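Undergrad: just coords:
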């Protein structure tokens, strides 16, 4: 019994080991550096990960989510979306999955649409994770959005959008 316990504990400790550092080629690093420096790129998302709320659960339970989707990971494949950075402006259309609270305006838009200038632009490079962290704000007619983008050397990305 004591041997079984030690084997289980040993297995858990081995499986909890730290991850290996990410290996990035010099070409990948230079390509990523140039993309970030030029501020000219486009991101097409395959997945959305909304906050799980009662409303999102109700939609999931009704069977309205795309095939292969779950309440916290919704497939965007075949669903038009884009995030374009072009110098000092952005053009964004991201589908919105969630519930709006305390909204003062009514709109037929089913997503987040932004077009124009941004402010508070900050770029950080994380050497350990080999990624750029880009943060900025974009104001709409009545909302302000805080956007955080993680750009990886393999040209994968992650976009987080927070609004007021």
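TA: Received, thanks. Note that the structure is a prediction, hence the values are computed from the model and not measured. Residues are numbered from 1 along each chain as shown.
Undergrad: C-alpha from now on. contacts and neighbour counts both.
TA: Will do.
Undergrad: Now the helix or strand containing residue 91: buried residues?
TA: Using DSSP states H and E, residue 91 sits within strand 89-95. Residues of strand 89-95 classed as buried: 89, 90, 92, 93, 94, 95 (neighbour count, 16 or more other Cα atoms under 10 Å).
Undergrad: Name the nearest of the residues you listed relative to residue 78.
TA: residue 95 (11.9 Å; Cα to Cα).
Undergrad: Give me the nearest residue to that closest one, chain neighbours excluded.
TA: Once flanking residues are discounted, residue 95 sits nearest to residue 111: 4.1 Å by Cα to Cα, 6 or more residues apart in numbering.
Undergrad: cool, and residue 98?
TA: With Cα to Cα, 6+ apart as the criterion, residue 98 has its nearest non-adjacent residue at 5.7 Å, and that residue is residue 56.
Undergrad: Next secondary structure after the helix or strand harbouring that neighbour?
TA: Here residue 56 is covered by helix 54-61, with elements defined by DSSP H and E. Tracing the chain past helix 54-61, the next element assigned as helix or strand by DSSP H and E is strand 74-75.
Undergrad: which outside residues touch the helix or strand just after that next one?
TA: The element immediately downstream of strand 74-75 (helix or strand, assigned by DSSP H and E) is strand 82-86. For strand 82-86, the external contacting residues (Cα atoms under 8 Å, 6 or more residues apart in numbering) are 39, 40, 41, 42, 43, 44, 45, 90, 91, 92, 93, 94.
Undergrad: burial count for the nearest residue to the second one once chain neighbours are set aside?
TA: Distances taken as Cα to Cα, 6+ apart put residue 86 closest to residue 40, at 4.6 Å, once the chain neighbours are dropped. Residues near residue 86, counting by other Cα atoms under 10 Å, number 15.
Undergrad: putting a second one here so we can go through both:
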């Protein structure tokens, strides 16, 4: 009898822990996600990165921990708040300038001083869909620069926080987190 009571107690406890969003909050979240989806298509928004999470191997761990520990970073988490790393969003054109930490698997040739991830142009296989249940807008595309190609997946949440995953043809994968902001015009 004790076991039955314990099982019933566990089932009730575990099923009652799920947080529910009320219908007013769900409607507001839908509205915000729809607005974000429209703004992404307008080509004047960007994601400003604040943290990088490289895929680390033992070799990368050894090198990055030796360099980054004095700054308070680690090989698994690097603060980018003092840098200008971003991805400009749009259906017709995307642009990125991102710091890269990780393992380069294929060299991009002699004389190439580009150590970060940079691209600018029209994305290929651009897909954008809203998952209202999970409260996020998901954007996927491929793009290439002169040296390599990238598969990019961006998830933007209703609070405008974003996760960015980049797979490269020449480098180990890396993930970034950031915030969606309107691109600021420079004063002349």
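TA: Right, received. Where do you want to start? Everything numeric here is computed off the predicted structure, so don't read it as measured data.
Undergrad: Overlay them and tell me the TM-score.
TA: The TM-score (TM-score structural alignment, normalised by the length of the first structure) is 0.80; 157 aligned residues with a Cα RMSD of 2.9 Å.
Undergrad: hang on, the earlier thing: and the residue nearest to residue 98 of the first structure, how far from residue 100 of the first structure?
TA: 11 Å (Cα to Cα, to the nearest Å).
Undergrad: More neighbours: those two, which one.
TA: More crowded of residue 56 of the first structure and residue 100, by other Cα under 10 Å: residue 56, with 18 against 8.
Undergrad: dump the residue contacts of that one.
TA: Shown in contact with residue 56 of the first structure (Cα under 8 Å, 6+ apart): 71, 97, 98, 99.
Undergrad: what about the counterpart of the third one in the second structure, which SS state?
TA: In other words, residue 98 of the first structure. For residue 98 of the first structure, the equivalent position in the second structure is taken to be residue 102, counting by TM-score structural alignment. For residue 102 of the second structure, the assignment made with DSSP: H, G, I helix; E, B strand; the rest coil gives coil.
Undergrad: looking at it, residue 102 of the second structure is touching residue 52, isn't it?
TA: No: no contact is recorded between residue 102 of the second structure and residue 52 when judged using Cα atoms under 8 Å, the distance being 10.2 Å.
Undergrad: so what sits against both of those two?
TA: By Cα under 8 Å, 6+ apart, the residues touching both residue 102 of the second structure and residue 52 are residue 174.
Undergrad: in what helix or strand does the residue opposite residue 128 of the second structure in the first structure once aligned lie?
TA: Mapped onto the first structure by TM-score structural alignment, residue 128 of the second structure lines up with residue 123. With elements delineated by DSSP H and E, residue 123 of the first structure resides in strand 119-126, which encompasses its position.
Undergrad: if we can go back for a sec, which of the contacts of residue 56 of the first structure map to contacts in the second structure?
TA: Here the contacts of residue 56 of the first structure are checked against the second structure with both residues aligned by TM-score structural alignment, their matches' Cα atoms under 8 Å, and the contacts held in both are 71, 98, 99.
Undergrad: Redo these as a markdown table? Include distance to residue 34 of the first structure.
TA: Formatted as a markdown table, the entries for those read as follows, by distance: Cα to Cα, whole Å:
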| residue | distance to residue 34 of the first structure |
| --- | --- |
| 71 | 36 |
| 98 | 35 |
| 99 | 38 |
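Undergrad: Just the buried residues of the helix or strand hosting residue 30 of the second structure, please?
TA: Using DSSP H and E, residue 30 of the second structure sits in helix 23-41. If you call a residue buried by 16+ other Cα under 10 Å, then helix 23-41 of the second structure has these buried ones: 29, 30, 32, 33, 34, 36, 37, 39, 40.
Undergrad: picking up where we left off before, tell me which residue of the second structure lines up with the residue nearest to residue 98 of the first structure.
TA: When the second structure is aligned by TM-score structural alignment, residue 56 of the first structure is paired with residue 60.
Undergrad: Residue 158 of the second structure maps to what in the first structure?
TA: Per TM-score structural alignment, residue 158 of the second structure is aligned with residue 153.
Undergrad: Make sure that match is actually in contact with residue 130.
TA: Yes: using Cα under 8 Å as the test, residue 153 of the first structure is close enough to residue 130 to be in contact (6.6 Å).
Undergrad: Report the set of residues contacting both of those two.
TA: Looking at what touches both residue 153 of the first structure and residue 130 (by Cα under 8 Å, 6+ apart), the common residues are residue 24.
Undergrad: quick one, which of the two is more surrounded?
TA: The residue with more neighbours, out of residue 153 of the first structure and residue 130 and counting by other Cα under 10 Å, is residue 153; that gives 22 against 18.
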